[in-house]
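# next one to model:
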Amino acid sequence: MIAEWTEWLVNLGVPAAAIAGAVGGFHAWARGEVSAALRALGLGLLGVGVLSNLDTLGGWIIGPAGESTPVRHVEAPSVLPWLLLGVPAALAAVFAVLGLVRLGKRRQGKRRTVREADAAAQARRHAIESDHDEVTDAYGAYLCDILAVLDRPALDDVTVPQTAALLHALDAADDARRGVDLDTYRQAVSNLKTAWRTADEHARKTGTAHLPASDRAAVSKARALFEKALDDRGSEYERQAAHAKARALLGAVLTIPRQAAAAVEHQTRPALAVDATA
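Sure, this is the predicted structure:
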């Protein structure tokens, strides 16, 4: 009777213990609990060993008490040796595959993090460059507009502290743009925006008030002549004559930026400009 009970328990318990150890180990491994996974695997193997030797353990526990009773020897199922060898190997293979999967996911996560960081850095650089370009475009538009130069001459005067600070900030931002440190670049552009706003506001507020009265009069006459030179309703001769007079008036008063001079030249002498670009 004991032998039959032992055989029945072995046939059911050995696979159940192996499956329980595998399932428990799998869940623990999936949660990242390596020690718990090994503990479950070990308990499963221990259960397999105990259940596989119940007939021997039963003999130890019951012992030869009283009248000896013939004990029926039950041979273990033929599949049991293969099960004892295959279950640990299968569990080891499963855990190895799971480890590779987890390692692959971890590497994918790192690569994804790097890509996201690169994308964020690129977006940040683009935003900083947009602010940088906004200032340089505004300053470049000023330098190309002769009327703006005559209205705000202090913005092109390097002896004005605000203008000197602006030029220094422009150089610093250009240098930072060629570097890789975004924090340094961001700070340089922030300083540039402040310097531009300060210099432009000062130039607008000052106008030509910082010039001697005679120079202010010359600037006023030259501005009127430049307006006539830029008016495409006049003849080419009249426009060129006005341009020449305006340049003569400003010769000893202001230095016209080369960008503004080129823009006026292009608009007042279109035929020469076309020949030069041909």
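# make it CA atoms for all contacts and neighbour counts henceforth
Noted.
# how near is Ala195 to Trp8?
Counting by CA to CA, to the nearest Å, the gap from Ala195 to Trp8 is 91 Å.
# and these two? which has more neighbours close in?
Just comparing Ala195 and Trp8: by other CA atoms under 10 Å the higher neighbour count belongs to Ala195, 22 against 11.
# what's the nearest residue to the more buried one if we skip its chain neighbours?
Nearest non-adjacent residue to Ala195, counting by CA to CA, 6 or more residues apart in numbering: Leu166, 5.0 Å away.
# give me the buried positions along the strand or helix carrying the one you found.
With elements taken from DSSP states H and E, the one containing Leu166 is helix 161-177. For helix 161-177, the neighbour count (16 or more other CA atoms under 10 Å) marks Gln162, Thr163, Ala164, Ala165, Leu166, Leu167, Ala169, Leu170, Ala172, Ala173, Ala176, Arg177 as buried.
# returning to that earlier point: wait, the residue nearest to Ala195 sits on Trp196?
Yes - using CA atoms under 8 Å, Leu166 is in contact with Trp196, at 5.8 Å.
# neighbours around Thr208, how many?
Thr208 has 20 neighbouring residues, counting by other CA under 10 Å.
# name the SS class of it, please.
Classification of Thr208 by DSSP: H, G, I helix; E, B strand; the rest coil places it in coil.
# do you know how far it is from Leu155?
Here the criterion is CA to CA. By it, Thr208 lies 11 Å from Leu155.
# for the comparison step, fold the sequence that follows:
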Amino acid sequence: MGIAGAIQLVWARGTGQEGKESAGTGLMFSGFVVAVCGVVIGQVIKRSDGDSGPEAVNPAPVDALAVASTPAPAPIIEAPAAGPTDWTALIWVLGSVAAIAVLALAWCLIMRTRSHIADRKVAARGRADDFAAALDIYSDVVAAYAGYLTDPCSIFVRPLLDNVDDPFTGAFITAFAEAGDLRTERCPDDAARITAFAGAASAARSAWKKADEHARAIGMGMRTSADKRTIGRIESALTLALDDAATPAERDAALTAVHRLSEGMLTIPDRVAGSVRTQQCTPVPAQH
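You can find the predicted model right below:
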């Protein structure tokens, strides 16, 4: 019974069936109690048998003549005193139960440790996957925003993305900065930090989509025919300034014309002037 209880306890621990752990423990304890009681009762009975001798029988009363003519009874030989109780069997039982209990406990600890290690590996893989997904979202936003900043001609399509006072652009800049602050070079061990970064990256992506769509919808805004012609001349001059085939003097003259024509009408960001000789004007794909 004790061995069966130990086996049931180990099985319950190993398979994670917590409801059967108490049953196995009770069965093992019951077997231990039954074994101890059996040994103790056996020793008591054995000692009682050793201590008992011939029963004394009260003889019936006889007269004096009968007593005188009756030969003297043989002397009663007393049984030798019982020796010390032999507890060897009990010691073997207790030792066996203790050994089984130690083995069961050791096995439970091994299985629990293996389970904890497996759980930690699963959790680590989950954190890595979540961080990679969040990093992909953040990288997409970085690439989209960089595509705007590195294209000088984008100021004719989405000029509001350079205006931080615009509500949509301002919301994006804030969300993008928060996501950048939470980004780490390696996957954090804290799942809460990964969750925070994933939320910030998703918020930045949503804010970028709204700001980009809003900037495209507004474009250059409502302009008169004269303003539109001027904007066309500015775009042509900027294209010439970006043309590698033009001479340095032509590019410088074109850049000067860009600043002169845009004064009071269009703000030319410093990044455009800084990259005008190294960047090519590329078409801006529509964002969906």
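# just tell me what Leu150 of structure 1 corresponds to in structure 2.
Under the alignment by TM-score structural alignment, Leu150 of structure 1 pairs with Phe156 in structure 2.
# same check, this time on Thr136 of structure 1
Counting by TM-score structural alignment, Thr136 of structure 1 lines up with Val142 in structure 2.
# from the chain's centre, how far out does the helix or strand harbouring that match sit?
Per DSSP H and E, Val142 of structure 2 falls inside helix 88-149. Remark: helix 88-149 of structure 2 is offset 9 Å from the chain centroid, using CA atoms, centre = their mean, to the nearest Å.
# who does that helix touch, helix- and strand-wise?
On a contact count with 3 or more CA pairs under 8 Å, 6 or more residues apart in numbering; DSSP states H and E, helix 88-149 of structure 2 meets helix 2-15, helix 21-51, helix 191-218.
# same list (these) but as TSV, adding distance to Leu109 of structure 2.
Listed next are those as TSV, based on distance: least, CA to CA, whole Å:
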stretch	distance to Leu109 of structure 2
helix 2-15	9
helix 21-51	14
helix 191-218	27
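# quick one: closest of those to Tyr138 of structure 2.
Tyr138 of structure 2 lies closest to helix 191-218 among those, at 5.1 Å (CA to CA).
# counterpart of Asp232 of structure 1 over in structure 2?
Alignment note (TM-score structural alignment): Asp232 of structure 1 maps to Asp244 of structure 2.
# what sits against that match?
By CA atoms under 8 Å, 6 or more residues apart in numbering, Asp244 of structure 2 lies in contact with Arg277.
# just give me the match in structure 1 for Ile123 of structure 2.
For the record, residue 123 of structure 2 is Ala, not Ile. Using TM-score structural alignment, Ala123 of structure 2 pairs with Ala117 in structure 1.
# report the separation between its match and Arg124 of structure 1.
Going from Ala117 of structure 1 to Arg124 of structure 1 by CA to CA gives 10 Å.
# ok, Lys221 of structure 1 next?
48 Å.
# then Val264 of structure 1?
38 Å.
# these two: who's more crowded?
Under the criterion of other CA under 10 Å, the comparison of Val264 of structure 1 against Arg124 puts Val264 first, with 19 against 15.
# name the helix or strand for the more buried one, please.
If you go by DSSP H and E, Val264 of structure 1 is part of helix 258-268.
# again with Ile256 of structure 1
Under DSSP H and E, no helix or strand contains Ile256 of structure 1.
# tell me how far it lies from His266 of structure 1.
15 Å.
# and what of Leu150 of structure 1?
Distance of Leu150 of structure 1 to His266 of structure 1, given as CA to CA: 18 Å.
# can you check Asp137 of structure 1 too?
Taking CA to CA, one finds Asp137 of structure 1 at 20 Å from His266 of structure 1.
# who has more neighbours out of those two?
Taking Asp137 of structure 1 and His266 together and counting by other CA under 10 Å, His266 has the greater number of neighbours (15 against 12).
# check contacts around whatever residue of structure 2 lines up with Thr184 of structure 1.
Using TM-score structural alignment, the equivalent of Thr184 of structure 1 in structure 2 is Ala196. Contacts for Ala196 of structure 2 (CA under 8 Å, 6+ apart) come out as Leu182.
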